[in-house]
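In: Have a look; sequence and predicted model below, questions after that.
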Amino acid sequence: MSAELGPGGRPVGETWSRSPVYGSRGMAATAHPLASQVALDILKEGGSAVDAAIAANAALGLMEPTGNGIGGDIFVIVWDPKTRQLHGYNGSGRSPQGQTLAQLQSRIDAMKTRGELPGDFRGIPSHGPLPVSVPGTVDGWFALHERFGSLPMNQVLAPAIDYARSGFPVSPVIAYYFSRSWDFFSRIYADSPHLDNIRDTWFKGGQSPQPGDILTNTDLADTLETIALEGRDAFYSGSLARQMAAYFDDMDGGLAYEDLAVHQGEWVAPGSVHYRGYDLYELPPNGQGFAALQMLSILKNVDLSQWSRGSAEVFHYMVEAKRLAFEDVARYYADPAFAPAPLAGLLSDDYGKQRFALIDPRRASAEFGPGEPKLESEGDTTYLTVADKDGMMVSLIQSNYRGMGSGMVPDGLGFMFQDRGELFSLEQGHANVYAPGKRPFQTIIPAFLMKDGEPVMSFGLMGGSMQPQGHVQILVNMLDFGMNVQEAGDAARFLHDGGREPTSVDGDPLGTLYLEPGVPAQTVERLRAMGHKVEIDASGVRFGGYQAIKVDREKGSYAGATEMRKDGTVVAW
């Protein structure tokens, strides 16, 4: 007979959590210890928080290619202490200009005919050239650096280049995701030359890297060095762009040189909702950040603190708020250049009250639909946050989307293209329907918390639809139940999966409520009795990856938190 060993004791705080990390002159929280150290080194060399965030992101693209890289997109919120403003950046790329919806559908049908997709497959495949959209990350780095950088870009990218040449030890969680990715790609591309580039870049000898193995990527080192010396144009209109375009030349679908050459990211205004005396800021569509705002707009109509945090009532209200918000996500959230959404109406207090009134406090509703807000004028990932001595704070999220991405690894460049285009709909008339030169619906969202016009916390939680659900759970933990910045992330989470989707490939209207084992057993049974379809998941995989930096202006210090479900650390000075 055996028993699981539980947590040890602690002199302060919850037994299932750790202490936040404190610092006063700078801080970085990322999903990899070495990337956090890279950011801190850049801060100590005189770099700004933006310099450090770019350096860490470049390092993560090397060290955590299972979640991000220069083949993907980037979204950022920056608090600038000089102008005392929040700045938002949407660095998402667009679909190929030369491919119509009809051509895309024809190419998907041809994949079914060849047996590359099941005959009943719906949507856009996750692998191959068809889901590839223009990578926006490199352009985003230079846009941010031009406005907020202090050090030259070659100095900012130097640590990642050095690690790519000399090697770095693989960490345990990333090794786990490497194994999953290799299992997938070695099966999907078993008889394809595409597997050669994937294997030669990350899986030499056909083996998945193990924890502690020293991994190098000299192709990526050369690519980053070209970017560092020649600038963003090398990637979008120079030698690297020509290599990327040549890679797709003989494929049925994929990017062209012209798609890269015209790419441009966009500075955007973050939107906000007031909750318990604080203002949560998120970026507008084509991302899903406003889903978190809609959830809070609904939840502000009930005092969750009247119950215990582990109660069925608190979970029930948050899950039903999620389901309501995501119905609107599926209907309205898309590239605003093609389908403007009624954003002011979606975030209004009146609309939040209308949606809240649909929640039955005793039972899960069988099905919700999207609402009709008033028309008023007006989405595997890595998240990191950095703060510097001057008070600048950066909330940055970057991703290749599903797994390591599309499986498309351009010859000799050391990175994989994202498969973000998988998130388009193929339904004519849908806001998020595929079109040439359009940005797909995005899951990746950075967040920022303010109070009375002052910065409070830069934070994020990676992982598909978990992200807005996670943002809300973090804030409920802190603002309704008084948890500190680390406890709020270590507490057991839920993920609700189901309902309508922006892809038009809809799930079960009720959906499944996944809970971590830390949720009390009596709560689980009560939720089931209320009509929720509950499953317990102890893997940690579904529930995201949290990082946060909280500022205490009165004390002059930062408090940082990192995700126990990942390999990351917080470092400070």
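Out: Okay, I see it. Numbering: from 1, shown residues only.

In: use CA for all of it now, contacts and neighbours both
Out: Noted.

In: Count the residues that sit near the closest residue to Q105 other than its chain neighbours.
Out: Spatial nearest neighbour of Q105, excluding adjacent residues (CA to CA, 6 or more residues apart in numbering): L426 at 7.7 Å. L426 has 21 neighbouring residues, counting by other CA atoms under 10 Å.

In: gap between L426 and T100?
Out: 11 Å (CA to CA, to the nearest Å).

In: The residue nearest to Q105 against Y434, yeah?
Out: Yes - when contacts are counted by CA atoms under 8 Å, L426 is listed as touching Y434 (6.0 Å).

In: any shared contact partners between these two?
Out: L101 (CA atoms under 8 Å, 6 or more residues apart in numbering).

In: Secondary structure element holding Y177?
Out: helix 172-188 (DSSP states H and E).

In: Give me the distance from that helix to the chain's centre.
Out: 19 Å (CA atoms, centre = their mean, to the nearest Å).

In: With adjacent residues omitted, what lies nearest to the spatially most central residue of the chain?
Out: For the chain, the residue nearest the mean C-alpha position is I444 (3.3 Å; CA atoms, centre = their mean). Spatial nearest neighbour of I444, excluding adjacent residues (CA to CA, 6+ apart): G379 at 3.4 Å.

In: quick one: buried residues of the helix holding Y177?
Out: 173-175, 177-179, 181-182, 185-186, 188 (16 or more other CA atoms under 10 Å).

In: what's the answer for stretch 258-267, then?
Out: 258-261, 263-265, 267.

In: Mind checking which of those land in strands?
Out: W267 (DSSP state E).

In: for comparison:
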Amino acid sequence: MRDFHFPGRSPVLAENGVCATSHPLAAKAAVQVLEDGGNAMDAAIAGAVLLGICEPQMTGIGGDCFVLFKPAGSEQIKALNGSGRAPAAASAAALRERGLDAVPLYSAEAVTIPTAVDAFCRLNTDWGKLDLARVLAPAIHYAEAGVPVAPRVAFDWPEAAKALSGHGLKHYMPWGEPPAVGTMFRAPGQAEVLRKIAAQGREGFYTGEVAEDMVAALQDAGGVHTLEDFAAAESFYSEPVSGEYKGVELVEHAPNGQGATAILMLKILSHFDIAGMEPFGAKRAHIEAEAAKLAYDARNRFIADPDHTNRLEHMMSDATAAALAAKIDPDKAMDSPEAVSESVHKDTIYITVVDKDRMAVSLIYSIYHGFGSGIASERFGVLFQNRGAGFTLKEGHPNELQGGKRPMHTIIPGMLRREGRVIMPFGVMGGAYQPNGHARFVSNMVDFGMEPQDAFDAPRSFSDNGVMNVEKGYDSAVRDELTAMGHKVAVPDGPIGGSQGILLREDGVLEGASDPRKDGIALGY
């Protein structure tokens, strides 16, 4: 239990259902769906789509999603991959011929076909209780009526808006400058699109005038996208991957998500006495940073489109973890292993819902960089992700850009299981940080006995691209020690990531937790 002398958040306890996410309006909408007879899947979709209006710099219907879920009455965890493919005519060779060594971030070449809408429609049909019109009603309402810009959203907007161009500026910077806290943001074009989806399902988005508007915008920006590419968008079910850490099983989405990286990182950490270290001391932060460097290097070598990922079992094996752990000097930082492919950022939303029947949903949904590619369609204002920047242009690499392939994805939903029982859906936003964040969260709970809210609140560090970002929550003496070990230490401008989770307690009560690094809350009934 937290010390009530100090500022902080209490966990949210409820019996019938809980939602935890990064914006209060989305949490409220999700709980109302539960109260109206919907299940956790209905509520998660309702909240997620609304987050595209509440946090447009983070996500939207022009993006992708990944979902883990546990059906009611079962402990089996299922996975749905809602990531999109590169257009059929995309080619790494063509970009190399132009002298490029990476996919340009804010370009039509970086736009893969958004597949979250197909995923939401499929999940609603296969697992939901309410019709799509009821599920999308909150997002339609707020897209039309408007949402006051929340503090964290206002903090992100100025930097993220630098990506916007053309129609993107018209739809997401109508004021001519970044909005202040409380400014009303409206998206009437998206309300119209959502009405079409509510009435027609996926066809309302991937065919007809909405698809024509999207394709026209992308072709005008130099893209090779076609109506056929959009019509062919398809999410699919897959088997999750998992690994154990001291009696707790971490379940992750399979590639092309990077979840296996978190499993490998925990396996590396298991070779060290993390529990014997100071939880917020330099030694733990150092070992974690070194483990992350090695795990992320493995990710960059192996993770790609599911049909092209190779040696996944090798990446997740105990022998590989032991060999990598042996490379770590407990007193000295190594040089960062060279990244083969990656352009990372922190702009993602996460939502988790558990209902009265204990269906549990862990859903993550993103347009990648802040405001994605910066390109929006003219009429409806659909803003496109730049997930294609997750490809490499290196010839012969498993993650090489090719038409019809899915890129390596940073977004990963998570779940925890103990002795075969699902105990917690959770997620950590933050682009590249996410596997590190999953490992840190699990370690906080397992090694140091933290409750979920405390585990989310705790300070974070992350070694990324040669710089070790250490949040202000760490003592300055820790930063000095890390510098002495050879880390290039910096205090990041903003906090590292954000997170939410719901603990399914053994006493039957649900315990929701939400990271104060975002505007959101946990809410139950």
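Out: Arrived safely. Given the structure is predicted, the values throughout are model-derived calculations rather than measurements.

In: thinking again about what came up before, the residue nearest to the centre of the first structure matches what in the second structure?
Out: Taking TM-score structural alignment, I444 of the first structure has I411 as its aligned residue in the second structure.

In: Pretty sure its match sits against T348.
Out: Yes - between I411 of the second structure and T348 there is a contact under CA under 8 Å: 7.5 Å.

In: what do these two both touch?
Out: By CA under 8 Å, 6+ apart, the residues touching both I411 of the second structure and T348 are 364-366, 429, 431.

In: Name the member of the residues you listed that has the highest neighbour count.
Out: Neighbour-wise, those (other CA under 10 Å) top out at S366, 36 neighbours.

In: just to revisit the earlier point, contacting residues for the residue nearest to I444 of the first structure?
Out: 287-288, 401, 441-445, 463-465, 467.

In: change it to 7 Å
Out: 287-288, 442-445, 464-465 (CA atoms under 7 Å, 6 or more residues apart in numbering).

In: and it, which of the three is it?
Out: coil (DSSP: H, G, I helix; E, B strand; the rest coil).

In: Pull up the gap between it and F448 of the first structure, please.
Out: On the measure of CA to CA, G379 of the first structure and F448 of the first structure end up 16 Å apart.

In: got it, and G271 of the first structure?
Out: 10 Å.

In: between these two, who's got more neighbours?
Out: More neighbours surround F448 than the other of G271 of the first structure and F448, with 29 against 18 (other CA under 10 Å).

In: is it true that the more buried one touches E454?
Out: No - shown here, F448 of the first structure and E454 do not form a contact pair, counting by CA atoms under 7 Å, at 10.8 Å.

In: what residues are up against the counterpart of V241 of the second structure in the first structure?
Out: Alignment note (TM-score structural alignment): V241 of the second structure maps to G271 of the first structure. Residues in contact with G271 of the first structure (CA under 7 Å, 6+ apart) are 281-284.

In: Run through who's touching the helix holding Y177 of the first structure.
Out: Taking CA under 7 Å, 6+ apart as the rule, helix 172-188 of the first structure contacts 64, 66, 195, 208-211, 403-404, 566-567.

In: what do you get for stretch 309-324 of the first structure?
Out: Counting by CA under 7 Å, 6+ apart, 295, 298-299, 304, 307, 355, 359, 368, 469, 481, 496, 519-520, 523, 526-527 sit against stretch 309-324 of the first structure.

In: Mind naming the longest helix for the second structure?
Out: What stands out as the longest helix in the second structure, according to DSSP state H, is helix 282-302.

In: That one maps to which residues in the first structure?
Out: Using TM-score structural alignment, helix 282-302 of the second structure pairs with 312-332 in the first structure.

In: how far out from the middle of the chain is the matching stretch?
Out: The answer for stretch 312-332 of the first structure is 19 Å, by CA atoms, centre = their mean.

In: after superposition, how close is that stretch to the second structure?
Out: Its matched residues in the second structure lie on average 0.9 Å from stretch 312-332 of the first structure after superposition (mean CA distance after the TM-score superposition for the first structure).

In: buried residues in that stretch?
Out: Neighbour-count burial for stretch 312-332 of the first structure [16+ other CA under 10 Å]: 312-332.

In: Can you tell me the element the equivalent of V472 of the first structure over in the second structure falls in?
Out: Mapped onto the second structure by TM-score structural alignment, V472 of the first structure lines up with A439. Following DSSP H and E, one finds A439 of the second structure within helix 433-448.

In: counterpart of S557 of the first structure in the second structure?
Out: So, by TM-score structural alignment, S557 of the first structure is matched to V509.

In: Identify the nearest residue to that match in space, disregarding sequence-adjacent positions?
Out: Using CA to CA, 6+ apart, the closest residue to V509 of the second structure is E15 (5.0 Å).

In: With M393 of the first structure instead?
Out: For M393 of the first structure, the spatially nearest residue (CA to CA, 6+ apart) is A387, at 4.3 Å.

In: Just give me the match in the second structure for the one you found.
Out: Using TM-score structural alignment, A387 of the first structure lines up with V354 in the second structure.

In: Let me know the distance separating that match from G38 of the second structure.
Out: In terms of CA to CA, V354 of the second structure sits 11 Å off from G38 of the second structure.
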